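1. Test case, fold it:
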Amino acid sequence: MWTWFHRLASPPTFYRLADRYSPWLAVLSLLLIGYGLVGGLWLAPPDYQQGDAFRIIYVHVPAAWLSLSGYVAMAAAAAVAIIWRIKLAECVVVAIAPVGASFTALALITGMLWGKPMWGKYWVWDARLTSELVLLFLYLGVLGLNRAFEDPRAGARACGLLALVGVVNVPIVHYSVEWWNSLHQGSTVSRIGKPAIAASMLWPLLSMTFGCMAFFGWAVLRRVQNDVLLRERRSTWVAALLGERKAAGHV
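-> Take a look at the predicted model:
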């Protein structure tokens, strides 16, 4: 097991695997997001209370879910980077931050757009909204720290420490609806028992969620590849890779 783990953590091995599988993730994300948008925006019936305004969940829910799961993945990569000092894990931390920040901002914006017709205001200092905003600041903090250091390894370690400290906010965001008197509605899909949503609405939502997951993975893999190439640009394997690309006519 550990041999496989260290082999995957090798920059040249990871780069070639990412180059092989990232196009499949891109195609999968296009198919799933395409079906999710068509099914959610046109085929699903209007909600009996919210009407067509509910359709924003097909963007809001996947974005909100990935804002949390992306931060957990970033914190896990930070732990690996700090404990085992694996350079590839440092690249993963730095790569996830802008993608996670984008999904977090999307979750906040779509939540505000939904809140206007439902609550009468674009923004209220609700527990869920406030803790999600803190999550965005944590992502942006990681991005800022990474750019504040000239040494990429020192910057990545600082980013990792912030990611590990900030992970305490993830359960606060997730359980804020249950812990406090929140205006935000409770869970309808991940609840224990039967989801409180019709199948015609549920399947497009699940398709959008998995499609956004595939897109998230594709974006992170490509960013990690770029960071690996930048760090290893003087390595022999990068020179060999460039030679292969030139021979194949790709450069």
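
2. Could you use CA atoms for every contact and neighbour count after this?
-> Fine.

3. Check the secondary structure at the nearest residue to I172 once chain neighbours are set aside for me.
-> Spatially, and ignoring its direct neighbours in sequence, I172 is nearest to S131 (6.9 Å; Cα to Cα, 6 or more residues apart in numbering). Three-state call for S131 (DSSP: H, G, I helix; E, B strand; the rest coil): helix.

4. residues near S131, how many?
-> When neighbours are counted by other Cα atoms under 10 Å, S131 registers 19.

5. Then S69?
-> Neighbours of S69 using other Cα under 10 Å come to 14.

6. One more sequence to fold, the one below, so I can look at both together:
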Amino acid sequence: MWKWLHPYAKTESAYQLCSSLKPWLWGGALLSLAVGTVWGLAFAPADYQQGDSFRIIYIHVPSAILSMGTYVAMAVAALVGIVWQWRTAFMSMIAMAPVGALMTFIALFTGAAWGKPMWGAWWVWDARLTSELILLFLYFGVMALYVAFDDKQQAGKAAGVMALVGVVNVPIIHYSVEWWNTLHQGATISKFDTPSIAPEMLWPLLINLLGFALFIAAVTVVRLQNEILRREIHRPWVQQLAASRLEQKKVEPRHAV
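-> Below you'll find the model as predicted:
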């Protein structure tokens, strides 16, 4: 079943796959984010209680959901790297980490901006907010542990173990509003049978969720390619790639000044 994945354990194959996916991911991300953001901020109706201040949901909710989703994907990559000893899996893990940290920061920042008019405070030590903050520290910890080792294979293993241990925080974030009495509102779009949001507000949110996911994937493949080139700089295929690009630049026509 998973045989189709095996070729991508090779860095060259993974690099070529990233090159193939990159334009589609960037194109889909830009289109989805443009449509979802404009629709949500300009055309979706105002909330009957929160007015226009609810519109931050179109940034806050996708970033919050995908901060957890990216961490789970990072933990899966870590598991693959530890079990099957795939270097590309460890490279994928570390390529995702800064992007996931950025999504977590955006979720925390927009949540604080939303919480001020709704709760009267920028920050409270709410279960959801606190566990999301811990997620940001976990991302930082994985990145710091990775750069602490000169041997990047050992660095990947150490950071991978930390990523796997930290994944226990993800269900705590998700179910915190059900397990504890918190200020944070309950589930909105995850109740697929009866979502607690009007369809004309829901669709731009789902489009932006797709756009954020494609953006994360696009940045990750770019970072993965850079990590592969950095780690494989002495490999013949990397040197051949660099030579071909240098030759291509030499033959590009130059405009007269």
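
7. The helix or strand hosting A158 of structure 2 vs structure 1, average distance?
-> Using DSSP states H and E, A158 of structure 2 sits in helix 152-166. Comparison of helix 152-166 of structure 2 with structure 1 after fitting gives an average deviation of 0.8 Å (mean Cα distance after the TM-score superposition for structure 1).

8. what's in contact with that helix?
-> Residues outside helix 152-166 of structure 2 that contact it (Cα atoms under 8 Å, 6 or more residues apart in numbering) are 71, 74-76, 78-79, 81-82, 87, 90-91, 93-94, 135, 138, 141-143, 145-149.

9. Just the residues you listed: which are in helices?
-> Within those, residues falling in helices by DSSP state H are 71, 74-76, 78-79, 81-82, 87, 90-91, 93-94, 135, 138, 141-143, 145-147.

10. What is the end-to-end distance of stretch 37-50 of structure 1?
-> End-to-end distance of stretch 37-50 of structure 1: 18 Å, with Cα to Cα, to the nearest Å as the criterion.

11. wait, I meant stretch 230-243 of structure 2
-> Termini of stretch 230-243 of structure 2 sit 16 Å apart (Cα to Cα).

12. ok, now stretch 230-242 of structure 1?
-> Start-to-end, stretch 230-242 of structure 1 (Cα to Cα) is 13 Å.

13. was I right about R223 of structure 2 contacting P98?
-> No: with contact taken as Cα atoms under 8 Å, R223 of structure 2 and P98 are classed as non-touching, separated by 9.5 Å.

14. Map A243 of structure 2 onto structure 1.
-> In structure 1, the residue matched to A243 of structure 2 (TM-score structural alignment) is G243.

15. on that earlier part again, comparing the next helix or strand after the helix holding A158 of structure 2 with structure 1, how large is the average distance?
-> Per DSSP H and E, the first helix or strand lying C-terminal to helix 152-166 of structure 2 is helix 169-179. When structure 1 is superposed, helix 169-179 of structure 2 averages 0.3 Å from its matched positions, counting by mean Cα distance after the TM-score superposition for structure 1.

16. mind checking how far helix 169-179 of structure 2 is from the chain centre?
-> Computed by Cα atoms, centre = their mean, to the nearest Å, the chain-centroid distance of helix 169-179 of structure 2 equals 19 Å.

17. try stretch 81-93 of structure 1
-> Distance of stretch 81-93 of structure 1 from its chain centroid, counting by Cα atoms, centre = their mean, is 18 Å.
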